[in-house]
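> Pasting a predicted model and its sequence here:
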Amino acid sequence: MNLGDRAWQLMLDLTKFHSISQSPGESRIAREIHSRLANLPYFQLYPSQLRLQPIAAPNNPAVVAALVRGKGRTGIILLNHHDVVDIEDYGIYKELAFAPLELTRSLDPGILPPAARGDLLRGDWVFGRGTMDMLYGLALQLALTEAKAASGDFAGNILFVSVPDEENNSLGMRHAIGVIREFQQVYGLDFAAAVNCEPHGYDGEDHVIQTGSDGKLLPLICCFGRETHAGALYDGLNPYLLLAEVIRMLELNPGFSDACAGEYTYPPTVLRGGDLKKGYNVSTPPAAWACFNIFTLAASPREIMAKLVRLCQQAVANGVASFHRSAAAWQSISGTNLTLPEIQPQVLTFSDLWQQCLRAHGESFVREIDSFAAQLVKKEPDLQRLTLELIQRVHRYSPDDSPKIVIALAPPF
């Protein structure tokens, strides 16, 4: 069986594991990949070069790493992820999402976008969850690893690495770094490249391989207001007014697109958001927040943070102006005279807030936050929620409880 046919069969086999990120299937597929490699004569001869690295997380995800040694110290990492996104968007075809051949035969071309409809009608493509992202890429790398393990005569070394949780918080890749470093040190390897078989938007032209990668930041912007009742709105400040301005100014803002060597990143977008209310009532929330995806090529995190501070300062000015315009208009139509609070929110980075609290409370503040963070990590697996709770806790120590915007960087980094 040639390499392409072997990869095709492996892909069809692996889709059967329903390896949705953070599900039991994600754990099962890792152990299946490990089992297939463990059954190869090469790894029965060199078992120490095969690793199943469990991760302490729900459903027992794991990293699979396998080293095939050739001649010399130079190595290449074959990198892939074995989790896939959920299947809720498959609608009436959910039951077939992990049966690529049957799904492809069953799909109604009329429900597909034009490009996908053309692919289906040409008969050159197979459809199904994970077939492209990225079980075929995994299968291709696994087939290549099998082939090199069988030949045993080639220049260089191949380290196959398959990780979970790529579709969420990159838990697998963050654990895989230690595994890769260990193989590198134990076997004296000099890695020259990492090949990631992640798909990208092929446009039919010659540009089918991309070198390098962009960076990613996840700023968490938390707006603290002044709580008030819905029947006394102008006595306080709803933090959603500030957050709405931040979102309006930052969402799809091409001024935050980064560029390098003729390539451009997409602009920012909101990925999560909410407020700090525990439930429904008719009071405004104490704070509202959102996480923004920002891709980078050349800009440093420091440069991005400086731009975010300037944008949030303008958002504050816009929000305060909107508040006063609304109050003036409402007084005019209602005939009511309002006594408006003094509102001039600050814009702080998390570092600014930390230093402010440290000056006010000293080392006792550091000890308390360290203790709180240690407990929080044990009970809160959601990295963005963990970041939000840490901001909220530190903010309790702020000597200034007036409205403000706090900008932090949330994981994954």
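Structure's in. What do you need?

> contacts and neighbour counts: CA atoms only from here.
Will do.

> for the chain, what spans make up the strands?
Here the chain has its strands, by DSSP state E, at 50-54, 62-69, 71-81, 155-163, 190-196, 215-217, 219-224, 259-260, 263-264, 269-275, 287-296, 346-349, 404-409.

> what about versus this one:
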Amino acid sequence: MAIDTKESKARTLSYEEWHPAERVEALAVRLVRLPSETGTPGEAAFARELVSLLKEIPYFRDNPGDIRLVDSLEGTAAQSVVATVRGSGRKALLLTGHYDTVAVENYHDLKDLCREPYALREALIESLDRPDLTPQELRAKADLASGGFLPGRGMLDMKSGLAAGIAVLDRFAGRPDRTGTLVLCCSPDEERDSRGMRALRDALPELMADMDLEPVGAINMDVTSDQGDGSEGRAVFAGTIGKLMPFALVVGKSSHASYPYEGLSAQMIAAEIVRRVEANPDLSDTGEDAVSPPPICLEARDLREVYEVTTPERTWLAFNWLYHSWRPKDLFDRFNGEVRKASEACVARLADNARRFCELSGGSAWPEPGTVRMLTFAELKAEAERQLGDRFQDALLAKQEALKGVDNPLTVSRELVIWLFDRARLSGPAIVTGFASLHYPATRLDRSHPDDAALEQTLTTVMTERGEDPSRRLIWRPYFEGISDMSFFGSPEGRSSALVAENTPADWLIDRPNPHALRCPIVNIGPWGREFHQRLERVHVGYAFEELPQILAEIGDRLLADT
């Protein structure tokens, strides 16, 4: 029988008395020791290992049916784990996170130790015992030597967050007076296409209905980087950044190297596009009192495979472009505008160079370079369909099927765009633009919705009680700047974009959410550390192992309370 006295409620809120650091650190180390790089057999096996670990908690030994596995979307063998600890009432708080990690190759000579945090810490300190350290390496050496940080692949991103979530679940399960329900959701594939979370999102309506639960909020426990004292990392993120991957296939007009003015260099146009776009703060989204990082080029390729004394005809570019307040159309218009300006500048520069060379050499005038035609992917596809007629759909499906085994979205998109360009019987100079990867929508709490307002009020109460002491204070930050599963959690309302869908080459890179997806507000509160994804990836242990689980537990108890 549930205890319902003022004294029990006071004890429930006495989080200072719960000191989970030792337990959370042990869990984090266990999770790090399990390999789970995205797309590997380790990732595929991780869910079973996690279930075994969870069944060490007495509640799950007694209620094994409260742990469920959810298959991911096609292309990912790994499963999501949904672990539920039930209390009274229908209200549920979901704690979410991913268990996959990036690859381990950047540990180089220490790769065999990258999943052994304590041995790795000593080895890293030893490797940093040299006089030529960069400022970043000096900081890493001091961090590791202090004992205040622990390294390892996935220790920061994000197995410490999962460990905190498991500890909170364990604490909740041990309380006889549980009000509400706590659900831990652990998904694969966040580091690529979020195929774990997207499948989980689509499955949640049925799962929650089957358990007769009403999710009233969710907390993602992903990590943030703080190069200072942690004051920026000790944060509640009210939303997450959005991401698009605009591409440009640049098709020039080849020329013999001895006669450069007879053609138009695809390389020159591509270089000018990169110059105009790369890390340009004028292209940052600055709406809603926040600033998104500027776009950067993730791929630039000369598409010729053979050697010739001829200028290459085709170059491919893809940019990672983050945003938070724009619509996808706003971003696409900006990208196309920069591409158009770059092509016009190159045509004008080439014409001027040709004129000056003629004056210098005394030769005859060269032909003027032609105007560069610009097409969106949707326009290219329509032209290819016009050329192929009734054969188009079957040919396109066959080409997509042939690329199904390729796990790099940029490769898939590039191959499809080139294939369609050839089928459309087009020639250069021309540029095709579109989106080369999965769209990650931006999200943020909506204060006009009662669930969002209730979650925000609970968070504000917890933050206020922690006070202004810099060692304990939590701050609000508007957007989590790391691309994350948060983009796909909750309602898809207002997040789908026909423009993105019609300009994304591969069908499986277009997110098509369950129209009945649950509407549930989500924020991010996770560990902080430095250099995640890098050799010196390390988590701040005091916050991740002690404070974070206390914060999550308090939020859960307050949000799920009957009052």
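Received, thanks. In this text the structure is predicted, and so the values were computed from the model without any measurement.

> Can you give me the TM-score here?
Scored by TM-score structural alignment, normalised by the length of structure 1, the superposition of the two chains gives a TM-score of 0.89; 412 aligned residues with a Cα RMSD of 2.8 Å.

> Identify, out of the strands of structure 1, the most deeply packed stretch.
Compared across the strands of structure 1, strand 219-224 shows the largest average neighbour count, a mean of 27 (mean count of other Cα atoms under 10 Å).

> which residue lines up with residue 284 of structure 1 in structure 2?
Under the alignment by TM-score structural alignment, residue 284 of structure 1 pairs with residue 311 in structure 2.

> hang on, its match packs against residue 259?
No: at 9.9 Å, residue 311 of structure 2 does not count as touching residue 259 under the criterion of Cα atoms under 8 Å.

> ok, those two, which is more surrounded?
residue 311 (21 against 12; other Cα atoms under 10 Å).

> show me the contacts for residue 272 of structure 1.
Residue 272 of structure 1 is in contact with 290, 291, 292, counting by Cα atoms under 8 Å, 6 or more residues apart in numbering.

> List the residues that contact the last one.
For residue 292 of structure 1, the residues meeting the contact criterion (Cα under 8 Å, 6+ apart) are 218, 219, 220, 268, 269, 270, 271, 272.

> how do those residues look in structure 2, which are kept?
Contacts conserved in structure 2 for those, counting by both residues aligned by TM-score structural alignment, their matches' Cα atoms under 8 Å: 218, 219, 220, 268, 269, 270, 271, 272.

> what's the closest of the residues you listed to residue 7 of structure 1?
residue 271 (34.0 Å; Cα to Cα).

> That closest one corresponds to which position in structure 2?
Using TM-score structural alignment, the partner of residue 271 of structure 1 in structure 2 is residue 298.

> quick one: that match and residue 540 of structure 2, what's the gap?
29 Å (Cα to Cα, to the nearest Å).

> who are the neighbours in contact with whatever residue of structure 1 lines up with residue 42 of structure 2?
Counting by TM-score structural alignment, residue 42 of structure 2 lines up with residue 25 in structure 1. The contact partners of residue 25 of structure 1, taken as Cα under 8 Å, 6+ apart, are 17, 18, 19.

> Tell me where the stretch 51-200 of structure 1 has helices.
100-106, 114-122, 136-151, 171-187 (DSSP state H, counting those that start in this stretch).

> Dump those helices to CSV, plus distance to residue 380 of structure 1.
As requested, the helices of the stretch 51-200 of structure 1 are exported to CSV (distance: least, Cα to Cα, whole Å):
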stretch, distance to residue 380 of structure 1
helix 100-106, 36
helix 114-122, 40
helix 136-151, 31
helix 171-187, 14
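
> one step back: redo the kept ones among the contacts of residue 292 of structure 1 as JSON lines? Include distance to residue 126 of structure 1.
Formatted as JSON lines, these follow (distance: Cα to Cα, whole Å):
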{"residue": "218", "distance to residue 126 of structure 1": "34"}
{"residue": "219", "distance to residue 126 of structure 1": "37"}
{"residue": "220", "distance to residue 126 of structure 1": "38"}
{"residue": "268", "distance to residue 126 of structure 1": "32"}
{"residue": "269", "distance to residue 126 of structure 1": "31"}
{"residue": "270", "distance to residue 126 of structure 1": "32"}
{"residue": "271", "distance to residue 126 of structure 1": "30"}
{"residue": "272", "distance to residue 126 of structure 1": "32"}
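
> Relative to residue 80 of structure 1, which of these is nearest.
Residue 80 of structure 1 has its nearest neighbour among those in residue 218, at 22.5 Å by Cα to Cα.

> Might you report the residue contacts of the aligned residue in structure 2 for that closest one?
Matched to structure 2 by TM-score structural alignment, residue 218 of structure 1 sits across from residue 245. Contact partners of residue 245 of structure 2, counting by Cα under 8 Å, 6+ apart, are 318, 319, 320, 321, 435, 436, 437, 438, 439.

> Mind doing that once more with 7 Å?
318, 319, 320, 321, 435, 436, 437 (Cα atoms under 7 Å, 6 or more residues apart in numbering).

> likewise residue 87 of structure 2?
Contacts of residue 87 of structure 2 by Cα under 7 Å, 6+ apart are 178, 179, 180, 181.

> residues of the helix ranked longest in structure 2 that come out buried?
If you go by DSSP state H, structure 2 has its longest helix at helix 328-361. Of all the residues in helix 328-361 of structure 2, those buried under the rule 16 or more other Cα atoms under 10 Å are 328, 331-332, 335-336, 338-343, 346-347, 350-351, 354-355, 357.

> next one: stretch 224-234 of structure 1
With burial defined by 16+ other Cα under 10 Å, the residues of stretch 224-234 of structure 1 counted as buried are 224, 225, 226, 227, 228, 234.

> Run the chain-centre distance for that stretch.
34 Å (Cα atoms, centre = their mean, to the nearest Å).

> for it, how far is the first residue from the last?
Using Cα to Cα, the span of stretch 224-234 of structure 1 from its first residue to its last is 16 Å.

> Now tell me what touches it from outside.
235-239, 282-288, 327, 340, 402-405.

> mind redoing it with 8 Å?
Against stretch 224-234 of structure 1 from outside (Cα under 8 Å, 6+ apart): 235-239, 282-288, 327, 338, 340-341, 402-406.

> Which members of those residues are positioned in helices?
239, 327.

> now the farthest one out in structure 1, which residue is it?
The outermost residue of structure 1 relative to its centre, with distances by Cα atoms, centre = their mean, is residue 335 at 50.6 Å.

> ok so, going back, do you know how far the match of residue 271 of structure 1 is from residue 191 of structure 2?
15 Å.

> Just send the strands of structure 1 back as TSV, with distance to residue 113 of structure 1 too.
TSV is the format used below for the strands of structure 1 (distance: least, Cα to Cα, whole Å):
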stretch	distance to residue 113 of structure 1
strand 50-54	40
strand 62-69	36
strand 71-81	27
strand 155-163	31
strand 190-196	28
strand 215-217	29
strand 219-224	33
strand 259-260	30
strand 263-264	26
strand 269-275	23
strand 287-296	26
strand 346-349	43
strand 404-409	36
